[in-house]
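Undergrad: From the sequence below, what's the structure:
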Amino acid sequence: MDIQQLKLMAGRVRGLLEQSKHTIGHNQSLDLIAALPGLRNWPEVQAFPDRVTACELDATSAGRLGFRLKRKFDLNLTPQAILGHLSPSASTNTALAPQIWPTGPQPGIYVTDSQEAIDALLANYEDATDGALIYAERAGNHWEGSIDLGEGGLWSSGLWRVPSGTLLVVGPLLFDQQSWNSTRDRLEMACLIAQGAGHRVAVLIDTPTPEAMFEDVRLIVRSAQPEGEDYEAALLGSVSAEGALQLRQPFATSRPVLAQVPNVATPDAIPASVRNQLANALAGKTSGLLLFGSSEIEEHSAIELVAASLAMTEHAGPAARIMPRHRPTPAKDWLVPQAIQQLPFLPSIESAYAQGYRRMIVSPHYTRAELMKQFSGDVLFISGTYGSVVDDVFMRFFVAGSLKREEDLLSSVLAILGVAYAHGSHGRESICDLYLPDRAKVVVPAKDDDLTQFIQDGRVVRWQDELVQLLGEGRLTRSAVQTALKRNRHVADFLSSLS
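TA: Predicted structure coming up:
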């Protein structure tokens, strides 16, 4: 047995559980199938490939899987029943020519970013096959002759029993940071089905960069395939506007040279009280995390500060903005300063990195903290969130992902700037809180309370000092501060301490 066969069987187990009203994810199915070679989870499968090679699909290995299914899902299956479900002879079709449309295009993966192209393909397939069934996700489930795969149908074992050459329609797959991993899982399974069952798979892609669609598909598939496997061989071509499955050789080409975008950013939005210190701290820095927070509730938090930082980090090379998610109202993506509007709007950190970008604007709410940590040695990340106190700003970067140790990310931070805004006698005033790391302090505390204190102790500008100065000069009143910063839990206590 090899790892690819094990992955195929994981998909069949997932389909089996769905028939029993148990919905699991792709990673959970991989952990379950690890029982066959007697391993606890998928990381152990990858760590001990010799155990997989030595494993045979027999009553003993099926019994181990049956025990795991019983323990986790209270599902009673005999080893013989499991063997019947997982046996390649029962679920795969290895005919030399596709049974459906034998003179048609080669089985494999064909991609497009056009729903109209998918609709034309469905009509062509129906004519060529005299109405053969189509298995489709949302991109094709409206067709009269299609069977709806639903969200998890791609993992259904039934797809391995239908005649080879059957058309599967997958998607739309969203290319954005929030969906990148789930899109990878679905593309991986689509490749396994195309290669293992001999089906034709049309994939509808929704991407902000259709000109890089083929390269991004290849990037995702390469990131999913284990060493020694060749899922990429399933990537064959495109769906034309006329609905034809066309070979594309090569499927993906090399990335173009980065275009130099003129810098129109200025540092003016960075408050004068911290501008020089921040600029000096960023001088020569080409990697790490630059975090901003603002007390104002906006569609794009602290976006003026983020835009201003582009002027301070131009030495780090071309910049790109990462698409956090697909919004119901796409126009809101463009409610940003001109300096950010003109940047390339790319689907993910991984895609931007593959294209050569090393300065990226990301959203903490849709970007996994562990991903930022992974790339922070090579990439300068710039991000904004709500908050005006540096420790609060930092903790908001753990909304997404599963990074367990906040201190792991803090070691990559170049600066944290929180700015509170209030209106006073001279107009809009800013109250800054600026953290700059002391590189001499190499040990970052692990406990949350100690970590908070560590960040507060690392401030070179404190919001308390700035507030006292503004109050003393009469530029702000206490009532104005309390009104503007009523969400800041620290302000009321601090003002009381001044009485």
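
Undergrad: from here on, contacts and neighbour counts on C-alpha atoms
TA: Will do.

Undergrad: And the strands in the stretch 51-200 of the chain?
TA: Secondary structure of the stretch 51-200 of the chain (DSSP state E, counting those that start in this stretch): strands at 108-112, 134-136, 146-148, 167-174, 200-206.

Undergrad: can you redo those as CSV with mean neighbour count and distance to P437?
TA: Shown next, in CSV, are the strands of the stretch 51-200 of the chain (neighbours: other C-alpha atoms under 10 Å; distance: least, C-alpha to C-alpha, whole Å):
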stretch, mean neighbour count, distance to P437
strand 108-112, 26, 46
strand 134-136, 24, 52
strand 146-148, 18, 54
strand 167-174, 24, 37
strand 200-206, 26, 40
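
Undergrad: helices or strands next to the helix or strand harbouring A307 in the packing?
TA: Per DSSP states H and E: A307 is located in helix 303-312. On a contact count with 3 or more C-alpha pairs under 8 Å, 6 or more residues apart in numbering; DSSP states H and E, helix 303-312 meets helix 338-341, strand 380-386.

Undergrad: one more time with 10 Å
TA: Packed against helix 303-312 by the contact rule (3 or more C-alpha pairs under 10 Å, 6 or more residues apart in numbering; DSSP states H and E) you find helix 272-282, strand 288-294, helix 338-341, strand 359-362, strand 380-386, strand 413-424.

Undergrad: Among the ones you listed, which comes closest to P250?
TA: strand 359-362 (29.2 Å; C-alpha to C-alpha).

Undergrad: Any chance you could list what contacts the closest one?
TA: With C-alpha atoms under 10 Å, 6 or more residues apart in numbering as the test, strand 359-362 has contacts from 177, 286-290, 303, 306-307, 310, 313-324, 340, 343-346, 348-349, 352-353, 372, 378-384.

Undergrad: Narrow the residues you listed to those that are buried.
TA: Burial by neighbour count, 16 or more other C-alpha atoms under 10 Å: within the contacts of strand 359-362 this picks out 177, 286-290, 303, 306-307, 310, 313-314, 316, 318-324, 340, 343-346, 348-349, 352-353, 372, 379-384.

Undergrad: List of residues touching stretch 222-229?
TA: 2-4, 46, 181, 184-185, 187-189, 191, 216-218, 230-232, 350.

Undergrad: hmm, which of these are the buried ones?
TA: Among the contacts of stretch 222-229, the ones that count as buried by 16+ other C-alpha under 10 Å are 2-4, 184-185, 187-189, 191, 216-218, 231-232, 350.

Undergrad: To compare against the first, here's the next sequence to fold:
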Amino acid sequence: MDTQQLKLLAGLVRGLLQPSHPSLAHGQSLDLISALPGLRNWPEVMAFPDRVAAAELDITSTGRLAFRLKKRYAVDMSPQELLEALSPPGAFVAHGAPHVWPTGPAPGVYITTSQDAIDALLGVYEDATDGALVYAESAGNRWEGSIDLGEYGLWSSGLDRVPSGTLLIVGPLKLDQQSWNDAGERLEMACNHALNAGHRIAVLLDTPTPESIHEDVRLLVTSRPDHTDHDTALIGVVTDAGELEPRTPFAQLWPRVELVPTVATADALPASIAGPLRDALANRTSGLVLFGSGTIDDHAASHLVAASLALTEHAGPAARVMPRHRSTPSKDWDVPEAIRALPYLPSIESAYAQGYRRIVYTPNYTRSDQLLRVSNDALLISGAYGSDLAQVFKASSRYGAAQDEESLLSRIVAIAATVDIPTSSGTASVADLYIANGLDVGTLKRFKEVDEFMTAHRLVRWEDEVGHLLDTGSVTHEAVKEAFPRSHGIAAFLAKHAADRSGQTA
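TA: Next comes the predicted model:
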């Protein structure tokens, strides 16, 4: 390289900055381009011709220029983008060998579900690079040669200065419904670092389905908003021996899903709602079916969800979704046998991508936009705590924007809530039931309006059923009040019922 070539390149840099910095002077562009030979300004270029002659236009020199552009003018371009912009038209721009471990495995994203594999990789990397630094999240930050990425993780600005080929350790990333979006964001950023900076990135994942981890990771990356070519950075696995091993292709096609007959029956549904629900679900293959129970339980209304499986087999294969990672995983299996028998997958998105069209999910850990994306083409079934329709609907719409409530209501096929009340001879179940049945939801905007709409269009009313039990002496006011511990309307209902009875007696 010589000074004349640098002057030409300075003109190109000035052109790149023209839209955002139209007042950039020629002298300022010369000072910028002096970063290519590693000098501070143009006078140093003139003073050190040997340094200029030894300089090359490569990923190393454009890395210095990228840093200077960002620091002085807040222009964020990767070294590779600058190399392509400054190279002659039609010239082949090769990705240079990584600075760190130049003869090692290709830069990219490598995945594993084993902490032992990550630990082994750290040892291999240290030996191969004579102790080069590692930048790590919690999966690798206990290693002596690691720098903790801290709370900003892969978004840490200091990573822009890390030499190419450096090992980054990410994770553990939890694949479940609660963490699905977060895992996607972090995998997307990992791919960015691999593609733009040439780093080697090992990702530790925790998933209920390790056998389909590659397919789930590909889905997470390719389904990100504005996805382009990020998935090309997904290239391999971390072996048990700590090797970064390519895998071609990285992910396979999903296996064909077979419809397995359910062992469920509809016996758990109260008689007052069983018939209407059977009719409402008879031909439905998409939408939301929400169940609620007045019993406070880890798996609220799971008996109703299981019963609904017997009414929906026509909609296609069924699976259930892991809501979150528990400290006691065994509790995930404290559900009816019909639900326990279903494939247990990390997310609604994964289940849908594999071909499942009945998906059992937990609303407390599911965002409204995730429901809206899938419920047009699959039947989503959930159980939550709720002694009336309003409580059940609120549980399903709590993680979303206000405008999602109207959209969710338009996707609902049915909402049913049941409450068990002790009687002198056992237990009586009372119910609230709403079935859409083509009802026009109009332009409901607020939760109160949605609540009033559903209440006005109920097929079965808990007030009627409780009132009948009270009138016949089957239950007491105290038993009813205890069965509805979180209902704001129960006190007013009981007071009115007592007043009505007093009026009839008088």
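
Undergrad: Of the strands of the stretch 51-200 of structure 1, which is nearest K70 of structure 1?
TA: Of the strands of the stretch 51-200 of structure 1, nearest to K70 of structure 1 by C-alpha to C-alpha is strand 146-148, at 29.3 Å.

Undergrad: mean shift of the closest one relative to structure 2?
TA: Strand 146-148 of structure 1: mean distance to aligned residues in structure 2 after superposition is 0.6 Å, counting by mean C-alpha distance after the TM-score superposition for structure 1.

Undergrad: Packing partners of that strand?
TA: Looks like strand 146-148 of structure 1 contacts strand 134-136, strand 167-174 (3+ C-alpha pairs under 10 Å, 6+ apart).

Undergrad: how about the ones you listed, which one is nearest H26 of structure 1?
TA: For H26 of structure 1, the closest of these is strand 167-174, at 15.7 Å, according to C-alpha to C-alpha.

Undergrad: tilt between that closest one and strand 108-112?
TA: 50 degrees (axes from the mean of the first three to the mean of the last three C-alpha atoms, to 10 degrees).

Undergrad: Show me how far strand 167-174 of structure 1 is from its chain's centre.
TA: 18 Å (C-alpha atoms, centre = their mean, to the nearest Å).

Undergrad: which helices and strands does that strand pack with?
TA: strand 108-112, helix 115-129, strand 134-136, strand 146-148, helix 180-197, strand 200-206.

Undergrad: Dump the ones you listed to TSV, plus distance to L236 of structure 1.
TA: Formatted as TSV, these follow (distance: least, C-alpha to C-alpha, whole Å):
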stretch	distance to L236 of structure 1
strand 108-112	6
helix 115-129	16
strand 134-136	19
strand 146-148	23
helix 180-197	10
strand 200-206	10
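
Undergrad: Out of the ones you listed, which gets nearest to V261 of structure 1?
TA: Closest among those, once you apply C-alpha to C-alpha, is strand 200-206, at 24.9 Å.

Undergrad: now the angle from the closest one to helix 180-197?
TA: Relative orientation of strand 200-206 of structure 1 with respect to helix 180-197: 170 degrees, computed using the same axes, to 10 degrees.

Undergrad: For strand 200-206 of structure 1, name the packing helices and strands.
TA: Right, strand 200-206 of structure 1 is packed against strand 108-112, helix 115-129, strand 134-136, strand 167-174, helix 180-197, helix 213-224, strand 235-239, strand 245-247 by 3+ C-alpha pairs under 10 Å, 6+ apart.

Undergrad: Any idea which of these gets closest to V274 of structure 1?
TA: helix 180-197 (36.5 Å).

Undergrad: so the closest one corresponds to what in structure 2?
TA: Under TM-score structural alignment, helix 180-197 of structure 1 corresponds to residues 180-197 of structure 2.

Undergrad: how big is the offset of that stretch relative to structure 1?
TA: Stretch 180-197 of structure 2 sits 0.9 Å off on average (mean C-alpha distance after the TM-score superposition for structure 1).

Undergrad: The helices and strands packed on strand 167-174 of structure 1: which one's closest to A415 of structure 1?
TA: The closest of these to A415 of structure 1 is helix 180-197. By C-alpha to C-alpha, the value is 27.7 Å.

Undergrad: what angle do that closest one and helix 213-224 make?
TA: 80 degrees.

Undergrad: Strand 235-239 and helix 180-197 of structure 1, what's the angle between them?
TA: Using the same axes, to 10 degrees: helix 180-197 of structure 1 against strand 235-239 is 110 degrees.

Undergrad: any idea how far helix 180-197 of structure 1 is from the chain center?
TA: The answer for helix 180-197 of structure 1 is 16 Å, by C-alpha atoms, centre = their mean.

Undergrad: same thing with stretch 162-175 of structure 2?
TA: 19 Å.

Undergrad: Stretch 296-310 of structure 1 too?
TA: Relative to its chain's centre, stretch 296-310 of structure 1 lies at 22 Å (C-alpha atoms, centre = their mean).

Undergrad: Likewise for stretch 77-89 of structure 2?
TA: 34 Å.

Undergrad: picking that back up, nearest to Q106 of structure 1 among the helices and strands packed on helix 303-312 of structure 1 would be which one?
TA: Nearest to Q106 of structure 1, of those and by C-alpha to C-alpha, is strand 359-362 at 39.5 Å.

Undergrad: Translate Q374 of structure 1 into the numbering of structure 2.
TA: Residue pairing (TM-score structural alignment): Q374 of structure 1 is matched to R373 of structure 2.

Undergrad: How many neighbouring residues does that match have?
TA: Residues near R373 of structure 2, counting by other C-alpha atoms under 10 Å, number 12.

Undergrad: Any buried residues in the helix or strand harbouring it, and which?
TA: In the assignment (DSSP H and E), R373 of structure 2 maps to helix 368-374. For helix 368-374 of structure 2, burial by neighbour count (16+ other C-alpha under 10 Å) applies to S368, Q370, L371, L372, V374.

Undergrad: Identify the farthest-apart pair in these.
TA: Between any two of those, the greatest separation by C-alpha to C-alpha is 10.4 Å, found for S368 and V374.
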